[in-house]
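Colleague: Sequence first, predicted model second:
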Amino acid sequence: MTTKQPWLSDPQKEIGLILAPSLLPVVAIFIFQDYFISHEVSSFWWVLLVLCIDVSHVYSTLFRFYWDKPTFVKYKSLLITIPVTAFLIGAGLHFYDSMLFWRILAYVAAFHFVRQQYGFIRLYSRKEAASKLFRTIDTVAIYNATLYPLLYWHLHLTSKLSWFVQGDFVALKSIIASDIVQGIFIVIIVFYMLKEAWVSYQNKLLNIPKNMIMLGTYLSWYVGIITFQGDLIFTLLNVVAHGIPYMGLIWIHGEKKAPGFSFGWKGIAIFMTILLGLAYFEETLWDILVWKDHPDIFPFFTAHDPLDNPFILSVIVPLLVLPQITHYVLDGFIWRFSKDSQARI
């Protein structure tokens, strides 16, 4: 019988950094929906959501794996092999077909976002003495929260949404399939709610963090993809619910391992300055060499045209996405690594 909530470290930090980011933006969307429906991703929103959260959270991987000496030494071969292999595959793929490159990257990114929610559910149910059936229901329920909206996206493909570039997801239009998966979606929710009600009654305790993760995942993915289909709403809900909890987990891990890694203003300033500096540098290169779509944010070499040589682009683009790809792949290991002797989460 569980006697207390399965917090990782500090409940207040986890509520603010891991649980709230998937819930509060949904509330904001409904309160100010007229604004969010009528506006696109402006320069302000791009800086806040893409630069400060989405790109920055990718570089927090450096704190977890590459700048943590015991972890790097232990997994050195893997941590070097992953980016080298990713670059070689990416370069070959982009040279062969650039659209196929972006499409595969979009699906890898979506898988990464889906898996992160599963990882958090596993972390917050680690102390539950649950049967295999109940653990399976948890797993199916969290995947249901993310995969159904993604299936809906494919079945109702719209020009209003894209992950990286327009048309990166494949259209699978089918009214019959849409009705079937919607029914399955509802049935899984009912099963999960009944299971949680029974477990909570038996244990005389509701697992709050696990169920907040579950609720936040359902709300942010459903509202961002199905209820509303605007780019600003999707980006807000998708990025905030993913990026901030990831950085929060990295921070909590750092506090547990390094005595001087404290949640004070100085620590936050150093942490965020490093992430923002790296993110701005990367996006500067993207804007100068490839996109040329944010001259107000990156006022450098604006008179020069973007690169158009296929061979050079097939080197530059995979090189620029390398931090993302490495981050995506390593995310599949972070939950396993959390069990090693050096990582006490």
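Modeller: On my side now, so go ahead.
Colleague: From here on, just use CA atoms for contacts and neighbour counts.
Modeller: Fine.
Colleague: residue ranges for the helices of the stretch 151-300 of the chain, please.
Modeller: 175-203, 208-222, 231-257, 265-286 (DSSP state H, counting those that start in this stretch).
Colleague: I'd like to know which of those helices lies nearest to Pro306.
Modeller: Shortest distance between Pro306 and the helices of the stretch 151-300 of the chain, using Cα to Cα, is found for helix 265-286: 9.4 Å.
Colleague: following that closest one, which helix or strand shows up next?
Modeller: Past helix 265-286, heading to the C-terminal end, the next element that is a helix or strand (DSSP states H and E) is helix 310-320.
Colleague: and the angle for the helix or strand just after that following helix with helix 265-286?
Modeller: Following the chain from helix 310-320 toward its C-terminal end, the next helix or strand by DSSP H and E is helix 322-337. Orientation of helix 322-337 against helix 265-286 (axes from the mean of the first three to the mean of the last three Cα atoms, to 10 degrees) gives an angle of 140 degrees.
Colleague: what sits up against helix 322-337?
Modeller: The list of residues contacting helix 322-337 from outside it, by Cα atoms under 8 Å, 6 or more residues apart in numbering, reads 58-59, 61, 82-83, 86-87, 105, 108-109, 112, 115-116, 119, 343.
Colleague: would you turn the helices of the stretch 151-300 of the chain into JSON lines with mean neighbour count and distance to Gln324?
Modeller: Output for the helices of the stretch 151-300 of the chain, formatted as JSON lines (neighbours: other Cα atoms under 10 Å; distance: least, Cα to Cα, whole Å):
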{"stretch": "helix 175-203", "mean neighbour count": "14", "distance to Gln324": "30"}
{"stretch": "helix 208-222", "mean neighbour count": "22", "distance to Gln324": "21"}
{"stretch": "helix 231-257", "mean neighbour count": "22", "distance to Gln324": "12"}
{"stretch": "helix 265-286", "mean neighbour count": "16", "distance to Gln324": "11"}
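Colleague: And here is the other one:
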Amino acid sequence: MFKTGFILGRRDDLIWFLLMPFFAVAVALACQHWLSAIAMVSVGLCITIPHHFVTWLRAYGTKEDWQRWKLRLIVGPVVLFALVLAGLTWAPWTLFLVLILWDHQHTIMQQYGFARIYDFKAKSGGLRTPRFDLSLFWILFVNLFVTAPLFTRFWVRELYRWNLPVSVATVEIIQTVSWCLTGLFLCFYLIHIIRSLRSGDSVNPIKFVFIGSSFFLWYFTSWHTDSILMYGIAHRLMHGLQYIVIVYWYLRRKQQSRDPVDRDRVAGLVQPGKVLRFVAACLVYAVLYQLIVGQPLERFGFGVVNFAGQFSYDETFAVYAEAIISFAGVTHYYLDSFIWKVRDERIQEGL
């Protein structure tokens, strides 16, 4: 039996989750055609940095979560900052690889989390569905990394750096095997869906539309061009905007479910009809962040306008700036690893 369920609602899901990947690809194509590479930096400032900010709101903005995870919320970032400083000092390349790998894992888990919310809202899926869905995300993403021209050059180059040269024939064999394994798993996944339906479990078709649109963005941008610009812009738009939207609605629902006297301070940013206040707070944070790391404000201009002079700073400040940038990213990954467990009944209250 098919049961439809939406994260926000039919119209809002269509805008933010189902059509967003196509919009992001269109914007990326436009940026690639008309703008310089600075456009990707601008998207990062306008979208990625604010999506870090809403993570801080989500994790530290409510008394309930602070009381639940106080030790994690205090000790975790302190340890991460120490590790980032150590990595920048003694093993910068290792730190870079860890950040890249964690970022990809975080990307997969965010979209997987949305898939779980779709099943939660529709009360669909069986006991084995989460495991099959997670495997689907990992296998499709690994296949993308192995076979797409955008990423092939990176892992082939790294093999050469490790003194493991591979021939063109070897690369083709690896990619063929990857496609075969992916196709085989998709067959098993289809069998799982059929068995679920026959056993009486319901299936939410909207979830599969969401998964398909997400992977359309990644596969299209990775196969369309070998430039990281288009992939980076499209991915950051989809990933960041979807995250900002779900945090906004989560906090809003949480605050509305409480008596006015029991609401948190963050309630002022998520009141109905006050969405511009929430957006303004995100942009102010992005500006402050840019000033703290000593980067020019002109990078908000997508390479079209130049309204601020270049900053100049010494090597010591450069390390400090890189530490702040890396710390913000890893802390976001860390917090997201435990504040979005869809099976948690307290979290379900905001979904």
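Modeller: Arrived safely, thanks for sending. Remember, predicted model here, so these are calculated numbers, not experimental data.
Colleague: Now the TM-score, please.
Modeller: Scored against TM-score structural alignment, normalised by the length of the first structure, the superposed chains reach a TM-score of 0.79; 323 aligned residues with a Cα RMSD of 3.5 Å.
Colleague: Just send the helices of the stretch 151-300 of the first structure back as TSV, with distance to Gln5 of the first structure too.
Modeller: Listed next are the helices of the stretch 151-300 of the first structure as TSV, based on distance: least, Cα to Cα, whole Å:
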stretch	distance to Gln5 of the first structure
helix 175-203	12
helix 208-222	7
helix 231-257	17
helix 265-286	27
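Colleague: ok so, going back, which among the contacts of helix 322-337 of the first structure count as buried?
Modeller: Neighbour-count burial within the contacts of helix 322-337 of the first structure applies to 58-59, 61, 82-83, 86-87, 105, 109, 112, 115-116, 119, 343; the criterion is 16 or more other Cα atoms under 10 Å.
Colleague: ok, the equivalent of Leu285 of the first structure over in the second structure - contacts?
Modeller: Under the alignment (TM-score structural alignment), Leu285 of the first structure pairs with Ile292 in the second structure. With contact set as Cα under 8 Å, 6+ apart, Ile292 of the second structure has these partners: Ala321.
Colleague: can you tell me how far the closest residue in space to Trp155 of the second structure that isn't next to it in sequence sits from Val177 of the second structure?
Modeller: Of all residues not flanking Trp155 of the second structure in the chain, Val146 sits nearest, at 7.9 Å (Cα to Cα, 6 or more residues apart in numbering). Summarising the geometry, the distance separating Val146 of the second structure from Val177 of the second structure, computed by Cα to Cα, to the nearest Å, is 10 Å.
Colleague: same question, Val275 of the second structure
Modeller: In this structure, Val275 of the second structure and Val177 of the second structure are separated by 48 Å, where distance is defined by Cα to Cα.
Colleague: Equivalent analysis for Ala122 of the second structure, please.
Modeller: Ala122 of the second structure sits 36 Å away from Val177 of the second structure, going by Cα to Cα.
Colleague: likewise Leu159 of the second structure?
Modeller: Looking at Leu159 of the second structure against Val177 of the second structure, where the rule is Cα to Cα, the gap reads 18 Å.
Colleague: With Gly294 of the second structure instead?
Modeller: Here the distance between Gly294 of the second structure and Val177 of the second structure works out to 47 Å (Cα to Cα).
Colleague: try Ala91 of the second structure
Modeller: To Val177 of the second structure, Ala91 of the second structure is 34 Å away according to Cα to Cα.
Colleague: cool, and Gly76 of the second structure?
Modeller: Distance, Gly76 of the second structure to Val177 of the second structure, by Cα to Cα: 40 Å.
Colleague: Then Leu88 of the second structure would be within a helix, right?
Modeller: Yes: looking at Leu88 of the second structure with DSSP: H, G, I helix; E, B strand; the rest coil, it is inside a helix.
Colleague: What is the aligned counterpart of it in the first structure?
Modeller: Counting by TM-score structural alignment, Leu88 of the second structure lines up with His94 in the first structure.
Colleague: ok, now which ones touch that match?
Modeller: Residues in contact with His94 of the first structure, defined by Cα under 8 Å, 6+ apart, are Leu100, Phe101, Ser314, Pro318.
Colleague: With Ile206 of the second structure instead?
Modeller: Contacts of Ile206 of the second structure by Cα under 8 Å, 6+ apart are Thr4, Gly5, Phe6, Tyr118.
Colleague: Now distance to Val166 of the second structure, neighbour count and secondary structure too, for these, in CSV please.
Modeller: Compiled in CSV, the contacts of Ile206 of the second structure are given as follows (distance: Cα to Cα, whole Å; neighbours: other Cα atoms under 10 Å; DSSP: H, G, I helix; E, B strand; the rest coil):
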residue, distance to Val166 of the second structure, neighbour count, secondary structure
Thr4, 47, 17, coil
Gly5, 47, 21, coil
Phe6, 46, 20, coil
Tyr118, 42, 25, helix
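Colleague: and the two most separated of those?
Modeller: Largest separation among these by Cα to Cα: Thr4 and Tyr118, giving 8.5 Å.
Colleague: joint contacts of those two?
Modeller: Where contact means Cα under 8 Å, 6+ apart, the residues bridging Thr4 of the second structure and Tyr118 through contact with each are Asn204, Ile206.
Colleague: quick check: stretch 102-118 of the second structure aligns to which part of the first structure?
Modeller: The counterpart of stretch 102-118 of the second structure in the first structure, counting by TM-score structural alignment, spans residues 108-124.
Colleague: ok, average deviation of the matching stretch from the second structure?
Modeller: With the two structures superposed, stretch 108-124 of the first structure lies on average 1.3 Å from its match in the second structure, counting by mean Cα distance after the TM-score superposition for the first structure.
Colleague: Go ahead and measure how far that stretch is from the middle of the chain.
Modeller: On the basis of Cα atoms, centre = their mean, to the nearest Å, stretch 108-124 of the first structure sits 8 Å off its chain's mean C-alpha point.
Colleague: Please apply the same query to stretch 332-347 of the second structure.
Modeller: Taking Cα atoms, centre = their mean, one finds stretch 332-347 of the second structure lying 14 Å from the centre of the chain it belongs to.
Colleague: same deal with stretch 150-157 of the first structure?
Modeller: 19 Å.
Colleague: ok, residues contacting that stretch?
Modeller: Outside of stretch 150-157 of the first structure, the residues that reach it under the criterion Cα under 8 Å, 6+ apart are Phe169, Val170, Ala171, Leu172, Lys173, Ser174, Ile175, Ala177, Ser178, Ile225, Ile226.
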